[in-house]
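# Provided below are the primary sequence and the corresponding predicted coordinates.
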Amino acid sequence: MNSATVAQFYQALSKDNLDQLPTIYHDDVVFEDSAHHVEGINALSAYFTQLYENVEQCQFEIEEQHDHDDVGFLVWRMTLIHPKLNSGKRVIVPGVTHLKFQDGKVIFHRDYFDMGQMLYEQLPILGSVIQFIKRKLGQ
């Protein structure tokens, strides 16, 4: 397995094919993102099921993929439509995934992205405050 296989999987991922996670992920996978740390394929499947429950659209565009031995990296753009974010309009978030492979599957998956850009800035009151702070920090 390599990052190209994972990239293809994520470009096709939807709430309708979450049952395919065990074909990509090792039973003992460790998955981390800006808000969660999940261990094991069953916990990962439950996490993804919860994530996709209210999502109207979540698509990944893979811009780059790199591999070296049993390590891979993906550079991506996620387009997300969720009724509670950005008034139900799309949110585009860039990110990077660090992957480690073992026994032909992903044993470690860590996503790096701006949680503020994806979530906090999309909430009605908090979003305005965070955007104000970012503008002030940029001056």
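Nice, I can see it.
# C-alpha from now on. contacts and neighbour counts both.
Will do.
# for stretch 101-114, which positions count as buried?
Neighbour-count burial for stretch 101-114, counted by 16 or more other Cα atoms under 10 Å, picks out 101, 105, 106, 107, 108, 109, 110, 111, 113.
# Next up, the contacts around the last one.
Okay, so that is residue 113. Neighbour list for residue 113: 33, 34, 93, 94, 95, 96 [criterion: Cα atoms under 8 Å, 6 or more residues apart in numbering].
# Check it against this one:
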Amino acid sequence: MMEKLIETFYTALNNSDGKTMASCYHDDVVFEDPAFGILQGERAKSMWLMLCESQNGKGFKVEFTNIKTDKNRGSAHWEAYYNFSKTGKKVHNKIDATFIFKDGLIIKHTDVFDLHKWAKQAIGLKGMLFGGMSFFKKKLNTQTNSLLEKYMEKKKLSN
């Protein structure tokens, strides 16, 4: 049953369907990844809405494999293929995800990927030089969260 939830989540991501993705999350969800840091509740759901909206129809593709679940936990490997919006550069990001479930939904979702490798692809030379440094991650988190704030304000989504 939880395996189906993860399949639904990533199929929705591949289809740029943020609403379905958000419906897989518990209201008290905690999401974490290198690009956004830690997001909770509506902020985590809104991140997927924002990302799906921005990628819709732009050649975004997701492949997911190796889904493993039990009653309370799960994991998956997924790969995203897209052009980074700020630079137009092609990105192939390889991500390992872990999940904790509650009430039949995802309550904790952690994505792990090589931020330095992502930065080299997405940003180029500056990403290659600085992508592995903590100040880069901090600046990226600030920028992504600022974009999320603006998106939520525009869409009148609660924080």
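Looks like it arrived, so ask away. Please read all numbers here as calculations on a predicted model, not as lab measurements.
# Just give the TM-score of the two.
TM-score of the superposed chains, computed with TM-score structural alignment, normalised by the length of the first structure, equals 0.76; 128 aligned residues with a Cα RMSD of 2.5 Å.
# Now for the buried residues of stretch 101-114 of the first structure: which two are most distant?
The span of those, defined through Cα to Cα, is set by 105 and 113 at 23.0 Å.
# hang on, the earlier thing: going by distance to residue 22 of the first structure, which of the buried residues of stretch 101-114 of the first structure wins?
Using Cα to Cα, residue 105 is the member of these that lies nearest residue 22 of the first structure, at 8.8 Å.
# I'd say the closest one and residue 21 touch.
No: using Cα atoms under 8 Å as the test, residue 105 of the first structure is too far from residue 21 to be in contact (10.3 Å).
# can I assume residue 66 of the second structure sits in a strand?
Yes: under DSSP: H, G, I helix; E, B strand; the rest coil, residue 66 of the second structure sits within a strand.
# Check the burial of it by counting its neighbours.
Burial of residue 66 of the second structure is recorded as 10 neighbouring residues (other Cα atoms under 10 Å).
# What ranges does the first structure have for its helices?
Along the first structure, the stretches classed as helices by DSSP state H are 3-12, 21-24, 41-52, 115-118, 124-138.
# Tell me which of those lies nearest to residue 84 of the first structure.
Closest approach to residue 84 of the first structure among the helices of the first structure is made by helix 124-138 (9.4 Å; Cα to Cα).
# and the helices of the first structure as TSV, adding distance to residue 59 of the first structure and mean neighbour count?
Formatted as TSV, the helices of the first structure follow (distance: least, Cα to Cα, whole Å; neighbours: other Cα atoms under 10 Å):
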stretch	distance to residue 59 of the first structure	mean neighbour count
helix 3-12	6	16
helix 21-24	16	16
helix 41-52	11	16
helix 115-118	14	16
helix 124-138	23	12
